[in-house]
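Participant: Return atomic coordinates for the entry below.
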Amino acid sequence: MSKTQGSRGKSQQQTKLFSSQDKEANKMATSASEASVQPLTLDMLVGELEKLRKDVTGELTVSMNTALAPIQASLQKITDTVAIHTATITGMETALSAHSDGITTLEREVAVLKSKLETTNQVNDRLQLAVEDLISRSKRQNLHVIGIPEGMEGDDARLFMTTLFKKMVGDPQLDTLELDRAHRSLALKPPQGSRPLIVHFHKYAQKERVLLWARKSRDVSYQGHPIRIFEDFSATLAKKRAAFNKVKSQLYKEGIRFGLLYPARLRVTINGQARIFDSRKRQSVSTRFIAVSE
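Facilitator: You can find the predicted model right below:
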C-alpha cells in the first residue's frame, strides 16, 4: 500500500511541474503576440525587403562564383589554346604565302626554261640533220667491199682496189679510174672473217658505175672469194634504210617492183602507179596492196 501511494505522489508532482511550464510558455507567447501586434509601416517593410534582397544576393553571388570557378578556369585554358593556335595559323599562313610566291616564281622560271629547251631542241634537231647531211655527203663517193681476205690488199690498198675494179667490171669508162683512198674499216680485226674495205672514189660517176655493175651482177667473186659491194652510209642513215629490209624481202617474193631512194625512201610501183614511203613508217605487204600503219 505504501509503495502505491508513493508512486501516485510522484506522478502528481510531475503533472504539476508540466502544468507550470505550460503556463509560463503561454505567458511568453501571449506577451510576444502582444508585442508583434504593433502597426507595420512602409519603411519597415522596405527595410525588411532590402535586408532580404542583400542576403539573397550575397548567397547567390557566392553560389554562382563557386559554381562558375571551374568553368572560368576551363574557358581560360581554351582562350590560351586558341591564342596559341591563332599564332600558329598566322605563322603557317605567312609561310604558305611565301611558298606560294616561291612556287609562282619557279613556275615562271620553269616556263621560260621549257621554252628555251624547246628552242634548243629545235636547234639541236636542225644541227643533227645538218651534221647527218655532212656525214652522208662525205660518204657519197664511198663503197663498202666485203669478202676480200685480210692482207690480200698488201701494203697499197688503193692500188689493189683500182686494179680489182678495172679487171672485174671491164668498163672502158673505168680505164681512167681514180681512187682517193682505200682502207680497212677501223673496227678490231675479227677472229674469223675479214673487215670491210672502204673505198673512196675521186669521181662520183665512176663510183655509180661500179655500184650499178655490182647490183646487176650475181655471184661476184675474186680469186674464189665471194665479194659484195654496198654503198657507204652513216650509222643513222644505215638504220633508217635497214628499216625497209623486211618489206623489201616481201616485195621481192611478191614480184613487185621497188627501189630504195636516197637517203631512205622506198618507192613501190604497183599497176603502173608509184608510191613512196618514208622510213619512219612501217610497211606491210600483201599480194594485192601495201598497207601503211603508223
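Participant: C-alpha from now on. contacts and neighbour counts both.
Facilitator: Noted.
Participant: ok, so what distance separates residue 179 from residue 160?
Facilitator: 10 Å (CA to CA, to the nearest Å).
Participant: Those two: which has the busier surroundings?
Facilitator: It is residue 179, of residue 179 and residue 160, that has more neighbours when counted by other CA atoms under 10 Å, with 19 against 14.
Participant: tell me the contacts of the more buried one?
Facilitator: Residue 179 sits next to 158, 162, 199, 200, 201, 202 when contact means CA atoms under 8 Å, 6 or more residues apart in numbering.
Participant: 7 Å instead, please
Facilitator: When contacts are counted by CA atoms under 7 Å, 6 or more residues apart in numbering, residue 179 touches 158, 162, 200, 201, 202.
Participant: thought the fourth one was touching residue 178?
Facilitator: Yes. Residue 201 sits in contact with residue 178 when judged by CA atoms under 7 Å, with a separation of 6.3 Å.
Participant: For these two, indicate the residue with more neighbours.
Facilitator: Legend: neighbour count by other CA under 10 Å for residue 201 and residue 178, higher for residue 201 (23 against 16).
Participant: Would you mind measuring from residue 187 to residue 194?
Facilitator: 10 Å.
Participant: which one of these two has more residues nearby?
Facilitator: Using other CA under 10 Å as the criterion, residue 187 and residue 194 rank with residue 194 on top: 17 against 8.
Participant: Am I right that residue 183 is in a strand?
Facilitator: Yes. Judged by DSSP: H, G, I helix; E, B strand; the rest coil, residue 183 forms part of a strand.
Participant: give me the number of residues near it?
Facilitator: For residue 183, using other CA under 10 Å, the count is 16.
Participant: need the strands for this protein, in chain order.
Facilitator: 142-146, 179-184, 197-201, 221-222, 225-226, 228-231, 257-261, 265-270, 273-278, 282-285, 290-293 (DSSP state E).
Participant: Distance check, the nearest residue to residue 187 once chain neighbours are set aside against residue 207.
Facilitator: Leaving aside its sequence neighbours, residue 187 sits nearest to residue 195 (CA to CA, 6 or more residues apart in numbering; 7.3 Å). Applying CA to CA, the value for residue 195 to residue 207 is 20 Å.
Participant: Grab the most central residue of this protein for me.
Facilitator: residue 110 (15.0 Å; CA atoms, centre = their mean).
Participant: distance of it from residue 100?
Facilitator: According to CA to CA, residue 110 and residue 100 sit 15 Å apart.
Participant: sorry, back to before: give the contact list for the residue nearest to the centre of the chain.
Facilitator: Listed by CA under 7 Å, 6+ apart, residue 110 has no contact partners.
Participant: let's see this one next to it:
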Amino acid sequence: MGDAERSLTACSDDIETLKREVKRLGVLADSLQNKCEDLESRSRRNNIRIVGVPEGPNSCSTTSVADLLQEAFNLADAPLIDRSHRSPQPVPKQGQRPRTIVARLHYYKDCATILSQAKEKQRIKVKGVTISVYPDYTAQVAKARAAFNGVRQQLRGLEGARFGIAHPARLRITYNGTEKSFLNPEEAQAYVTQTITPHAARTDRQMPS
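Facilitator: You can find the predicted model right below:
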C-alpha cells in the first residue's frame, strides 16, 4: 500500500508538472503564431491583388501590370513593380474565371493610392475588361475581416452610422459622436442590434410621410 501511494503521488506530481509545461508551450505557440502572422502581413504590405485580367502571354508581366494600373487609375507615371505573378492555381479552362494577379509595388505610396481609388471605384473598366483591385491579406486576416460582413451589411442601411475596418481586422463604428471598436463579430452585432437599430427605427417612425 505504501509503495502504491508513493507511486500515485509521483504520478500526480508529474501530471501537474506536465500541465504547467503544456500551458507554457501553448502560450509560446500562440505568441509565435501571432508573430509569424504579423511578419507575413508586413511582407504583403506593398502587395495588391488584381481580379479579372484575362489569361494570356505576358498578361501578368511587371510591364503589362504597370501599364494596366496606370491606365485604370489615370496615374501620371506607371508604378514601379518589383514582381507580379498569377495565383498558384491550375490554369483555367476556356470560359472559366482567370486567376488573380498578385503584384508587389516598389513604393508603398503607389500601393496606397491605387487601393484608395480602387475602393471608391470598386469595378474598373480598362482595356475592354472589368477588373477589381484589393489588398493582399493573409488567409487568417481575410477570414477575420469577412466575419464582419453581416454587421457591415446591416450598418449600410442605418442613417447616421459610419463604419470601417482598421488593419488587420478591427471594426470601428461611429454613431452619435461615439466611436466603438470591435475585434469580435458577435459583440459588434450585439452593439448594433441593441444600441443603433432601435434608435434608427424610432427615427424612421418619427419622419414625416
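Participant: returning to that earlier point: for the residue nearest to residue 187 of structure 1, what are its contacts?
Facilitator: Residue 195 of structure 1 neighbours (CA under 7 Å, 6+ apart): 184, 185, 189.
Participant: so which of those residues persist in structure 2?
Facilitator: By both residues aligned by TM-score structural alignment, their matches' CA atoms under 7 Å, the contacts of residue 195 of structure 1 still in contact after alignment to structure 2 are 184, 185.
Participant: Highest neighbour count among the contacts of residue 195 of structure 1?
Facilitator: Counting by other CA under 10 Å, top hit in the contacts of residue 195 of structure 1: residue 184 with 19 neighbours.
Participant: so what corresponds to that one in structure 2?
Facilitator: Matched by TM-score structural alignment, residue 184 of structure 1 corresponds to residue 86 in structure 2.
Participant: Is its match in contact with residue 100, as I believe?
Facilitator: Yes. Using CA under 7 Å, residue 86 of structure 2 is in contact with residue 100, at 5.6 Å.
Participant: Distance-wise, check residue 230 of structure 1 relative to residue 201 of structure 1.
Facilitator: Distance from residue 230 of structure 1 to residue 201 of structure 1, by CA to CA: 13 Å.
Participant: what do you get for residue 279 of structure 1?
Facilitator: Distance, residue 279 of structure 1 to residue 201 of structure 1, using CA to CA: 28 Å.
Participant: Next: residue 150 of structure 1.
Facilitator: Relative to residue 201 of structure 1, and taking CA to CA, residue 150 of structure 1 is found at 21 Å.
Participant: do residue 126 of structure 1 as well
Facilitator: As defined by CA to CA, residue 126 of structure 1 lies at a distance of 29 Å from residue 201 of structure 1.
Participant: do residue 251 of structure 1 as well
Facilitator: Residue 251 of structure 1 is 32 Å from residue 201 of structure 1, by CA to CA.
Participant: To which residue of structure 2 is residue 128 of structure 1 aligned?
Facilitator: By TM-score structural alignment, residue 128 of structure 1 lines up with residue 33.
Participant: where do the helices sit along the stretch 51-200 of structure 1?
Facilitator: Taking DSSP state H, counting those that start in this stretch to define them, one finds helices in the stretch 51-200 of structure 1 at 157-169.
Participant: Show me what residue 237 of structure 1 lines up with in structure 2.
Facilitator: Checking TM-score structural alignment: residue 237 of structure 1 goes with residue 141.
Participant: these two touch, right, its match and residue 168?
Facilitator: Yes. Counting by CA under 7 Å, residue 141 of structure 2 touches residue 168, with 6.2 Å between them.
Participant: Check the burial of residue 27 of structure 2 by counting its neighbours.
Facilitator: For residue 27 of structure 2, using other CA under 10 Å, the count is 12.
Participant: err, residue 264 of structure 1, not the other one
Facilitator: Neighbour tally, residue 264 of structure 1, other CA under 10 Å: 19.
Participant: Skipping its backbone neighbours, what lies nearest the residue mapped onto it from structure 2 in space?
Facilitator: Residue 264 of structure 1 maps onto residue 169 in structure 2, with residues paired by TM-score structural alignment. Leaving aside its chain neighbours, residue 169 of structure 2 sits nearest to residue 145 (5.1 Å; criterion: CA to CA, 6+ apart).
Participant: Relative to residue 50 of structure 2, how far out is that neighbour?
Facilitator: Residue 145 of structure 2 is 19 Å from residue 50 of structure 2, by CA to CA.
Participant: returning to what we had before: dump the residue contacts of the match of residue 128 of structure 1.
Facilitator: Residue 33 of structure 2 neighbours (CA under 7 Å, 6+ apart): none.
Participant: For it, give its distance to residue 167 of structure 2.
Facilitator: For residue 33 of structure 2, the distance to residue 167 of structure 2 - CA to CA - is 18 Å.
Participant: burial of the residue nearest to residue 169 of structure 2, as a residue count?
Facilitator: 20.
Participant: cool, and residue 180 of structure 2?
Facilitator: Residue neighbour count, defined by other CA under 10 Å, stands at 12 for residue 180 of structure 2.
Participant: Check the alignment and tell me where it lands in structure 1.
Facilitator: Residue 180 of structure 2 maps onto residue 275 in structure 1, by TM-score structural alignment.
Participant: show me what contacts that match?
Facilitator: 267, 268, 269.
Participant: Which one (most neighbours) among these?
Facilitator: In terms of neighbours by other CA under 10 Å, these top out with residue 268 at 19 neighbours.
Participant: where's the closest residue to it other than its chain neighbours relative to residue 281 of structure 1, distance?
Facilitator: Setting aside the residues directly before and after it, residue 268 of structure 1 is nearest to residue 258 in space (CA to CA, 6+ apart), at 4.4 Å. Per CA to CA, residue 258 of structure 1 is found 16 Å from residue 281 of structure 1.
Participant: of those two, who's got more company?
Facilitator: Taking neighbours as other CA under 10 Å, residue 258 of structure 1 and residue 281 compare with residue 258 leading, 18 against 12.
Participant: give me every residue that touches the more buried one.
Facilitator: Taking CA under 7 Å, 6+ apart as the criterion, residue 258 of structure 1 is in contact with 266, 267, 268, 269.
Participant: mind listing what the first one touches?
Facilitator: Just to be clear, that refers to residue 266 of structure 1. Contacts of residue 266 of structure 1 (CA under 7 Å, 6+ apart): 258, 259, 260, 276, 277, 278.
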